[in-house]
Structure formats: C-alpha cells, structure tokens
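Colleague: my questions concern the predicted model and sequence given below.
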Amino acid sequence: MRHSGERSQFDEWLADIDVSRVMWIILFVILGLIIAWGIFTSYYTVQPEGQAVVKRFGKVIAIKDPGLHFKLPFGIDEQEFVPTARVLKQEFGFRTAAQEGTSAVYRKSEEHRDESLMLTGDLKVVDVEWVVQYRVDDPDKYLHRVEQVDKTIRDISEAVMRRIVGNNLGSDVLTIKRVEIALNAKEEIQHLLDSFDMGVRIGTVELQDVNPPDSVKPAFNEVNQAEQEKEQLINEAEKKQNQQIPAARGKAKQVVATAEGYRAERVNGALGETSRFKAILKEYKVAPEVTRRRMYLETLDKVLPSLGKIYIIEPGGQSPIPLLNLDKNNPVQNR
C-alpha cells in the first residue's frame, strides 16, 4: 500500500511538468553546444616554424603564415601544418638515439648496416654513413604530389648514393673523393625530386663516416699504412730530385760558361797573334834585315831570363866565387 501511494505522487509530479519546457531546454543545450563547437572550430594558430595548408572540402584554398587565423567552422575548412621553416633530415646507416648535453648519441644496428654497406667500382665493400638535410619549399606540393614523401626521399637518396659509390674506386671513396661524392649526390637527388615536383629543396648531403667493414679493418689499416709509407718515400725522392737536379743544372751552366770563356780567350789570343804576325810580315817586307835582327833580339830577351845563371869560364880557369847575390830579386833566375 505504501508503494502505491508513492507511485501516485510521482505520477502527479510528472503530470505537472510542462513537456514543451523540457523540449526547449534540450534545444537550447544542443544549440549552445553547436555554437561552442562552431567557435572552437572557427580559428586556428600556425606555429612559427611552418605554414598551414587550408582546405575546403578537400580543395586547397590558402596557405597561411604563422599566427592566428580564422576559417569556416564545423569542419568545412581544415588546416594541415607543414614545417617549412624547419630543417628536416634523413639518416642512413645510423640513427640519432638521444641528445646528452652538447653531444648526440648514435646507434647502429644490422638493419642500419644494410643501408650503409655498398659495393665500389673495384668490387670493394665500404660502410658509408650519410645524412640528407632538406626543407619544404611548397607545402601544397609536399602534401599532395607524392604519397609517403619521407620514404620516397629515403629511397631516392639511397639509390643515388649507391650508384655514385659504385662508379668510384674504394680507395677514392675512403679518402679523396668524399666531398665530391656528397656534392654529386646532392645534385642528383635534387634533380629527381624536381622531376617528381615534390616541393622539397635539398640543403646538404654529408658523409658522416666512411670505413671498411669491421671484418677487413685490420687488413685495410695495413694497406693504408703501406700507402702512407709509399707516399713518404715518393715525397723524399721528389725532395732529393728537386735538390740535385737544380744543382746539376747550375754546375752544367757553370761548366758551359767556363768553356765559353776559355773559347773566347783562345779565339781572341789567336786573333791577336794573327794580327801581330801580319804586322811583323808587313814590316819584314819593308826592311827584312832590321826586322830579322829585332825578332832575334826579342826572342833572346824572352828566352835567356828563363835559363837561370850562365857562367862562362876560360879553359883551365878556376870556378868563379860568388861575391854578390845580384840576382836575388829576379824570380825567374832564382828558379
């Protein structure tokens, strides 16, 4: 009996409620939610490191710069953020695991090794680790031209790097051609990306580390040491060559100059003797007796001083006693 009394009172209370008032309350609540939803979906903020691609029913209508912007609510307009001001990168042969202070921690697994092991033109295996850095130039093309943009960039970069390494000698890849390989890879990757019209601009391609595989590192180090010793010996030989060849050339020039001087002296002497002989001949034709006597006396004047002391002793006479050393100042006679 008690339950039936309470039931009747509840029914009376329900009867007193105005059904239309409840409907209006529900309508206002729904309308408020719609207005709140419209307000919250009518604006958006673009972060400083990129741009937003605004689409209306899937069609691109605008590209907005960083800042606060408004749009049509209720999902009519949608925006998609693209980091156009950020430098993006793809790592090959390793991955950046964490950042500890000012230095990064890298890790390398067998999966990463499959990316970095390459065959060179002389059939040697090298382990090449490199990084491709790029930026988004056109957000619309970046989002809609190619599906799976990051995977496409990775596949293109790996294919280009393998082709370039395969066209070079292993020793060149490990030593002198690292910069050249990176520049060529950048140009070819950019050319392929432009052909796909992806809206991506390659910044740099850097070879982080190029080494022989771990299993052949000891042998490679021995070969490298032998190459260094070879270069050292070649440098020393070139040094000696650069020292001795100029000295020999200088000595040869000195000998040639001495010979030319001797030749000039002999020629000039011969020409002088010839002129003297012609002059004497001319005088001899004019006065033969006088010229003959003069030549005789001049010859005696040249010959006698070189004979030294001459003693004329009569037969049976005694040897002369030298009282005075009259010829002490004559170097010719003292010989």
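Modeller: Looks like it arrived, so ask away.
Colleague: when you work out contacts or count neighbours from here on, use the C-alpha atoms and nothing else.
Modeller: Fine.
Colleague: what segments of the chain are strands?
Modeller: Using DSSP state E, the strands of the chain run over residues 43-46, 51-56, 59-64, 67-70, 77-82, 88-92, 95-100, 103-107, 117-119, 125-136, 200-211.
Colleague: which other residues reach the second one?
Modeller: So the one you mean is strand 51-56. 46, 60-66, 76-84, 139-140 (CA atoms under 8 Å, 6 or more residues apart in numbering).
Colleague: ok so, going back, CSV for the strands of the chain, including mean neighbour count?
Modeller: Supplementary listing: these in CSV, determined by neighbours: other CA atoms under 10 Å:
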stretch, mean neighbour count
strand 43-46, 16
strand 51-56, 20
strand 59-64, 14
strand 67-70, 12
strand 77-82, 19
strand 88-92, 18
strand 95-100, 11
strand 103-107, 10
strand 117-119, 20
strand 125-136, 20
strand 200-211, 17
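Colleague: including distance to R178, could these go into TSV?
Modeller: Below are those laid out as TSV (distance: least, CA to CA, whole Å):
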stretch	distance to R178
strand 43-46	40
strand 51-56	36
strand 59-64	40
strand 67-70	43
strand 77-82	33
strand 88-92	16
strand 95-100	21
strand 103-107	21
strand 117-119	14
strand 125-136	10
strand 200-211	7
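Colleague: go through those and name the closest to P305.
Modeller: strand 200-211 (90.6 Å; CA to CA).
Colleague: what helices or strands is that closest one leaning on?
Modeller: In terms of contacts (3 or more CA pairs under 8 Å, 6 or more residues apart in numbering; DSSP states H and E), strand 200-211 is packed against strand 125-136, helix 170-174, helix 178-196.
Colleague: angle of the longest one against strand 200-211?
Modeller: Right, the one you point to is helix 178-196. Interaxial angle, helix 178-196 versus strand 200-211 (axes from the mean of the first three to the mean of the last three CA atoms, to 10 degrees): 150 degrees.
Colleague: okay, buried residues for helix 178-196 please.
Modeller: Under the neighbour-count criterion of 16 or more other CA atoms under 10 Å, helix 178-196 has R178, I181, A182, A185, K186, E188, I189, Q190, L193 buried.
Colleague: of all those residues, which comes closest to G316?
Modeller: Here the nearest of those to G316, counting by CA to CA, is R178; it sits at 110.0 Å.
Colleague: the closest one and D209 touch, don't they?
Modeller: No - using CA atoms under 8 Å, R178 makes no contact with D209, being 9.5 Å away.
Colleague: which residue lies nearest the spatial centre of the protein?
Modeller: To find the centre residue of the chain, average its C-alpha atoms and take the closest one (CA atoms, centre = their mean): that gives V179, at 5.2 Å.
Colleague: how far away is the closest residue to A104 other than its chain neighbours from V210?
Modeller: Of all residues beyond its chain neighbours, the one nearest A104 is A98 (6.0 Å), with distances taken as CA to CA, 6 or more residues apart in numbering. Using CA to CA, to the nearest Å, A98 is found at 22 Å from V210.
Colleague: for comparison:
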Amino acid sequence: MAWNQPGNGNNNDRDPWKNQGGRDQGPPDLDEAVKNLLGKLGLGGSGKKGGGKSSGGGFPTKGFGIIAVLLVIVWFIAGFYTVKEAERGVVLRFGNFHNLVESGLHWRPIFIDSVETVDVSNVRQFQSEGFMLTQDENVVHVELDVQYRVINPRDYLYAVENADRSLAQATDSALRYVVGHTTMDEVLTVGRENVRANTLELLENITAPYQLGIQIVDINLLPARPPEAVKDAFDDAIAAQEDEQRFIREAEAYAREREPTARGQVRRILQEAQAYREEQILKAQGEVARFNELLPQYRAAPKVTRERLYLETLEKIYSETAKVMVDVEGGNNMMYLPLDKILEKQRRTIDSSEMNNGQGQSSNSSSSTSGQNSGQNSTTNSTGRTSDRYNGGRG
C-alpha cells in the first residue's frame, strides 16, 4: 500500500521527508549537497550549519593548484611527437621558421611550436605530356617522365606556394622549348637522346633561381608518336629510314670486304710495273754493254762484224722456231716453216710467261741486281763466244 493511500490512518509515519526521529525537515538543501560532495573530493569544506550560515565560501586555492598541475601534465605529454625515418621535420615557432629536426622522438611546446614533416628519402615522379609543335611545323605527341626528390624541406615548403606544381610547369615549358627547336624526325628517331639531355639541362637552369628545394634525379623521354591522322604515313617514313640505315651498313660491309682485295691488286700491279721497269733497264744496259764490246771489233772489221751479227741473229731465230729442212738434189736447200706450230708455240710461251710473272713478282725486285749482273755476263759471254768463233773462222 502506498504511503499516501486513502484510508491509511497513520500516513505521517510514512512521510519520506521526515527523519527517523519523527521531525519534519522539509526538502533537502542543494547547496549543502554540493558542498558535501566537494568536501569528499578534497576541493571544499564540509558545509556545517551554524547560525543559518555556511562556513565554506567557494573553491579554495588548493583546488585550483591541482587543476593547474593536471593541465601542465597534459600539455607536456601532448608535446611529444615522432618523425619517421624517411622524413625531416620543419619546426615553426609562432608561425616563423625555427629549425629542422631529424627522424626520431622529439618534444615541442604545444600551442607555441608546430611541426610539418617532409619525405626526403623516397623518389617522386610525374609525367609531362601533350601535343607540341616541332621546328619543321609538325605536331607530335611527347611524354616525359620526371623523377625527383626533396633535398631542402624548408625551401620545398615555403620558397614557393607549391613546389610540385612549379616543377611540373617548368618541365612543360622546357620540353616545349626543346621540341620547338628540333625537327620531327629527330624527336621520333635518332634525336631522342639529345631532346632528353637538352630538356634536363634547360629544366635545371629554369628551377635554380626559384630554390624549390628539389633535386631532379633523372628524366626519361618516352617514345613519341605523331597524331593518329598521319600515323601510317610516319610509320612508312620511319621504315624507309631504317631501310636506309640497313643499306648503308651493307654498303660499308661490302666496302670493307672489297677494299683489301683492291689494295692487294694495286700492290701487285705496282710490283709488276716496278719489275718490268727494272727488267727493261737491265736489258737496255746489257744491250749497251754488248754494243760497247762490239764497237772496237766493228771499227777494226766492219764487214766481218756485220756478217757475224747477222748469223747470230739467224741462229737465235732458228733456235726458237720449229723448222723442216728439205734437201733438193741439184738445187739450193729450201726451208719450210710450219706456221700453225709456230703460232701454237708462241701461245704456250705467252701463257707460261704470264704465269711466271704472276708467281715470281715478289722475287723480281730482290733479284734485280743479280739479273743485271747476269745480263751483263751473258752479253759478255755471248760477245766472247762470237769473237772466238769469228777468230776461229779467220784462223
């Protein structure tokens, strides 16, 4: 039964606002309850009544000190931060640059210093591409891959508004300048390395005054291509250039193959000419020496000497010619010369002399002196033999 149920004659005993002693105290005092709670926490007095007034008058000094200590502890702990191994930290004090910090655990006074980290170890990259006009007024699609890394975190963050975007714009400008001063054939084929090197040099010169805090590691010019509308025609042109280079290499190989043979033939002809020259000189010298030997004899007996020379000449001719002698009774001797045999013998003589000249040209030069001496000796011997014969005939 509820404490205030009708018919309950003793409702006063169930009143919750009354103490156990039966004295009515009324509603609880909220101020007193708060003071008692703070007293238990050590932040205020116990709140006893004395003459209707409370002895506690607000938060004491001890309570504020504890709160301040707690706040200082939280502020100190919140100041710790970590910089990763591949990063560097840029410390700002009241918004101005203060210093750089390496990787590891660091502390900063929070609300005074702020830290921004920058990756300085990993290599970054981006691509610059587009349709560009070449020197010969052709349009070509060019793609350039750029690799770079940060070497100065302070300049990278605060020298320009956005270092990455500035580098991309400078790359596009440098690439368009180099392509604009290069023909399309060079961009598509043999001049790609020059385009890459010139673009890298120009890009470094452009970015140096801005102090972006960036180092360009490398750039790579991807294969360029013409617009799709003229792609087939340029493919044919490139194929023709490749054929040209192939034909040039084949011609150079043929030249390298034929040149030694031609040089050998030149040396052989020169040696043959030199040998022939020396042979003719020696022969002429031998003839001169022979006639010098005959001159005194001719002056002594001109008729006999002429007859002797005539007989020697006929002897030489007859010794080298096939002949048939026919003895006719009661008449002079008649000589028959077979022309077919003579011609055949001459052909064999010519062939054998050509063969000997081809094989023995190397030894002709070294034996020229000995040939000269032998020619002179043979002339002398021939002259002596003729003289002996002549003297024997006269004797």
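Modeller: Looks like it arrived, so ask away. Remember, predicted model here, so these are calculated numbers, not experimental data.
Colleague: please state their TM-score.
Modeller: Both chains were compared after superposition, and using TM-score structural alignment, normalised by the length of the first structure their TM-score is 0.75; 294 aligned residues with a CA RMSD of 3.3 Å.
Colleague: show the contacting residues for the residue nearest to A104 of the first structure.
Modeller: A104, V105, Y106.
Colleague: elements contacting the longest helix along the second structure?
Modeller: Longest helix in the second structure by number of residues (criterion: DSSP state H): helix 231-300. Helix 231-300 of the second structure sits against helix 302-319, helix 361-366, helix 368-394, with contacts defined as 3+ CA pairs under 8 Å, 6+ apart.
Colleague: and those: which comes nearest S54 of the second structure?
Modeller: Proximity to S54 of the second structure, assessed across those by CA to CA, is greatest for helix 361-366 (142.4 Å).
Colleague: so the closest one matches what in the first structure?
Modeller: Residues of the first structure aligning with helix 361-366 of the second structure are absent, taking TM-score structural alignment as the criterion.
Colleague: please name every helix or strand in contact with that helix.
Modeller: Under the contact rule (3+ CA pairs under 8 Å, 6+ apart), helix 361-366 of the second structure is packed against helix 231-300.
Colleague: what residue of the second structure takes the place of A185 of the first structure?
Modeller: So, by TM-score structural alignment, A185 of the first structure is matched to T199.
Colleague: kindly report the same for N221 of the first structure.
Modeller: Residue pairing (TM-score structural alignment): N221 of the first structure is matched to D235 of the second structure.
Colleague: swap in D122 of the first structure?
Modeller: In the second structure, the position corresponding to D122 of the first structure is occupied by D136, as judged by TM-score structural alignment.
Colleague: show me what contacts that match?
Modeller: When the contact criterion is CA under 8 Å, 6+ apart, the partners of D136 of the second structure are T182, T183, M184.
Colleague: let me know the closest of the residues you listed to L38 of the second structure.
Modeller: If you rank the contacts of D136 of the second structure by distance to L38 of the second structure using CA to CA, T182 comes first, at 85.8 Å.
Colleague: that closest one reaches M132, doesn't it?
Modeller: No - between T182 of the second structure and M132 no contact is recorded; they are 10.9 Å apart, counting by CA under 8 Å.
Colleague: could you check which residue of the second structure pairs with T41 of the first structure?
Modeller: Aligned against the second structure - with TM-score structural alignment as the criterion - T41 of the first structure pairs with A78.
Colleague: surely its match and I110 touch.
Modeller: Yes - under the contact definition of CA under 8 Å, A78 of the second structure touches I110, with a separation of 7.0 Å.
Colleague: returning to what we had before: mind putting the buried residues of helix 178-196 of the first structure in CSV, distance to R21 of the first structure included?
Modeller: Conversion of the buried residues of helix 178-196 of the first structure to CSV gives the following (distance: CA to CA, whole Å):
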residue, distance to R21 of the first structure
R178, 81
I181, 79
A182, 76
A185, 74
K186, 72
E188, 73
I189, 69
Q190, 68
L193, 64
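Colleague: tell me the one of these nearest A287 of the first structure?
Modeller: Using CA to CA, R178 comes nearest to A287 of the first structure of the buried residues of helix 178-196 of the first structure, at 96.4 Å.
Colleague: could you find the closest non-adjacent residue to that closest one?
Modeller: In space, and not counting its chain neighbours, R178 of the first structure is closest to L207: 6.9 Å by CA to CA, 6+ apart.
Colleague: contacting residues around the aligned partner of that neighbour in the second structure?
Modeller: Using TM-score structural alignment, the equivalent of L207 of the first structure in the second structure is L221. When the contact criterion is CA under 8 Å, 6+ apart, the partners of L221 of the second structure are V142, E143, L144, D145, R192, E193, V195, R196.
Colleague: any idea how far L144 of the second structure is from the residue nearest to R196 of the second structure when sequence neighbours are not counted?
Modeller: Spatial nearest neighbour of R196 of the second structure, chain neighbours left out: L221 (5.9 Å); criterion: CA to CA, 6+ apart. Using CA to CA, one obtains 5 Å as the distance from L221 of the second structure to L144 of the second structure.
Colleague: A322 of the second structure now?
Modeller: Distance of A322 of the second structure to L144 of the second structure, given as CA to CA: 92 Å.
Colleague: do A253 of the second structure as well
Modeller: In this structure, A253 of the second structure lies at 37 Å from L144 of the second structure, with CA to CA as the measure.
Colleague: check T261 of the second structure too.
Modeller: In this view, T261 of the second structure and L144 of the second structure are 50 Å apart by CA to CA.
Colleague: most widely separated two among the buried residues of helix 178-196 of the first structure?
Modeller: Comparing all pairs in those by CA to CA, the longest separation belongs to R178 and L193, at 22.5 Å.
Colleague: could you report the neighbour count for the match of N221 of the first structure?
Modeller: 13 (other CA atoms under 10 Å).
Colleague: what does the one 4 residues further on give?
Modeller: Here the neighbour count serves as a burial measure; for A239 of the second structure (other CA under 10 Å) it reads 12.
Colleague: show me the contacts for it.
Modeller: Counting by CA under 8 Å, 6+ apart, A239 of the second structure makes contact with nothing.
Colleague: relative to A233 of the second structure, how far out is it?
Modeller: Taking CA to CA, one finds A239 of the second structure at 10 Å from A233 of the second structure.
Colleague: aligned partner of V136 of the first structure in the second structure?
Modeller: In the second structure, the residue paired with V136 of the first structure according to TM-score structural alignment is V150.
Colleague: adding distance to A259 of the first structure, write the contacts of A98 of the first structure out as a markdown table.
Modeller: A markdown table is the format used below for the contacts of A98 of the first structure (distance: CA to CA, whole Å):
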| residue | distance to A259 of the first structure |
| --- | --- |
| A104 | 74 |
| V105 | 75 |
| Y106 | 74 |
